[in-house]
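Student: Predicted model and sequence below, questions to follow.
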Amino acid sequence: MFNQLAQRKQIPAQPAPLRIRQARHDDAAAVLRLAALDSSHVPAGDLLLAEVGEELWAAFSLEDGHAIADPLRPSADAVLLLGQRARQLHKAQRRASRGNARLRFAH
């Protein structure tokens, strides 16, 4: 009997990794659904998205920091990661713009 129970037991699959990417135009419908789930509005401007597998868990505005997330998923960490990535991108953009300014005035 023990062997039969052991054979029927299914080992859970590995959870899908979290992927962060910039939103594209074809993500609009998924972001609208996510905003409705979160009882919020769609964040303004360019968005970063957090996906697990093929599912959208969170979105974060690079313009104003407004975030939306799926309340039915453990998405709080995804929102935090999106915020950290947005800060990294903002810092890199400032460094690049300062570097370009130095190049213009170096002549």
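Tutor: Received it, and whenever you're ready, just let me know what you need.

Student: When you work out contacts or count neighbours from here on, use the C-alpha atoms and nothing else.
Tutor: OK.

Student: got the buried residues for the helix ranked longest in the chain?
Tutor: Assignment by DSSP state H gives helix 76-105 as the longest helix of the chain. Counting neighbours by 16 or more other C-alpha atoms under 10 Å, one finds that the buried residues in helix 76-105 are Ala78, Val79, Leu81, Leu82, Gly83, Arg85, Ala86.

Student: alright, now check it against this:
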Amino acid sequence: MNTLTIRSATTADAAALARLAELDSREIPAHPLFVAELGDQLIAAVSARDGAAIADPFTRSADAVELLRRRADQVAARPQPRRRLHLSGHGFRIATW
């Protein structure tokens, strides 16, 4: 049984992404990317920026693309911390809450 892993792409994925793009006859989508691995093989990648996808056409990867898009939406919806500039006797500092 193979396990599907969803994770952020790293520089170590460059060759696998190039192979995947070639199989799908597309360009590698804009970074940052989320990728899906089935076992130890990259089967899909989705841009967190615009949702563009590449996938292995010889593998059942449609569900993986959907999961990747959901993950990208989750990350995009995460609220960014609010920052406020404080002036103290020693200069400025940024507070996050």
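Tutor: Arrived safely, thanks for sending. Worth saying up front: this structure is predicted, and the values here are computed from it rather than measured.

Student: Now the TM-score, please.
Tutor: For this chain pair, the superposition-based TM-score is 0.83 by TM-score structural alignment, normalised by the length of the second structure; 87 aligned residues with a C-alpha RMSD of 1.7 Å.

Student: Among the buried residues of helix 76-105 of the first structure, which one sits closest to Leu62 of the first structure?
Tutor: Leu62 of the first structure has its nearest neighbour among the buried residues of helix 76-105 of the first structure in Ala86, at 6.1 Å by C-alpha to C-alpha.

Student: which residue lines up with the closest one in the second structure?
Tutor: Ala86 of the first structure maps onto Ala72 of the second structure when the alignment is built from TM-score structural alignment.

Student: Just give me how far stretch 23-39 of the second structure sits from the chain centre.
Tutor: On the basis of C-alpha atoms, centre = their mean, to the nearest Å, stretch 23-39 of the second structure sits 9 Å off its chain's mean C-alpha point.

Student: Also stretch 11-18 of the second structure?
Tutor: Using C-alpha atoms, centre = their mean, the offset of stretch 11-18 of the second structure from its chain centre is 13 Å.

Student: which residues in the first structure does it match up with?
Tutor: Counting by TM-score structural alignment, stretch 11-18 of the second structure lines up with residues 25-32 of the first structure.

Student: buried residues in the matching stretch?
Tutor: The neighbour-count check on stretch 25-32 of the first structure (16+ other C-alpha under 10 Å) flags Val31 as buried.

Student: List the contacts of it.
Tutor: Contact with stretch 25-32 of the first structure is made by Val42, Leu56, Ala59, as judged by C-alpha atoms under 8 Å, 6 or more residues apart in numbering.

Student: Most neighbours out of those residues, which is it?
Tutor: Neighbour counts for the contacts of stretch 25-32 of the first structure peak at Ala59, which has 31 neighbours (criterion: other C-alpha atoms under 10 Å).

Student: ok so that residue is a helix residue?
Tutor: No: using DSSP: H, G, I helix; E, B strand; the rest coil, the secondary structure at Ala59 of the first structure is strand, not a helix.
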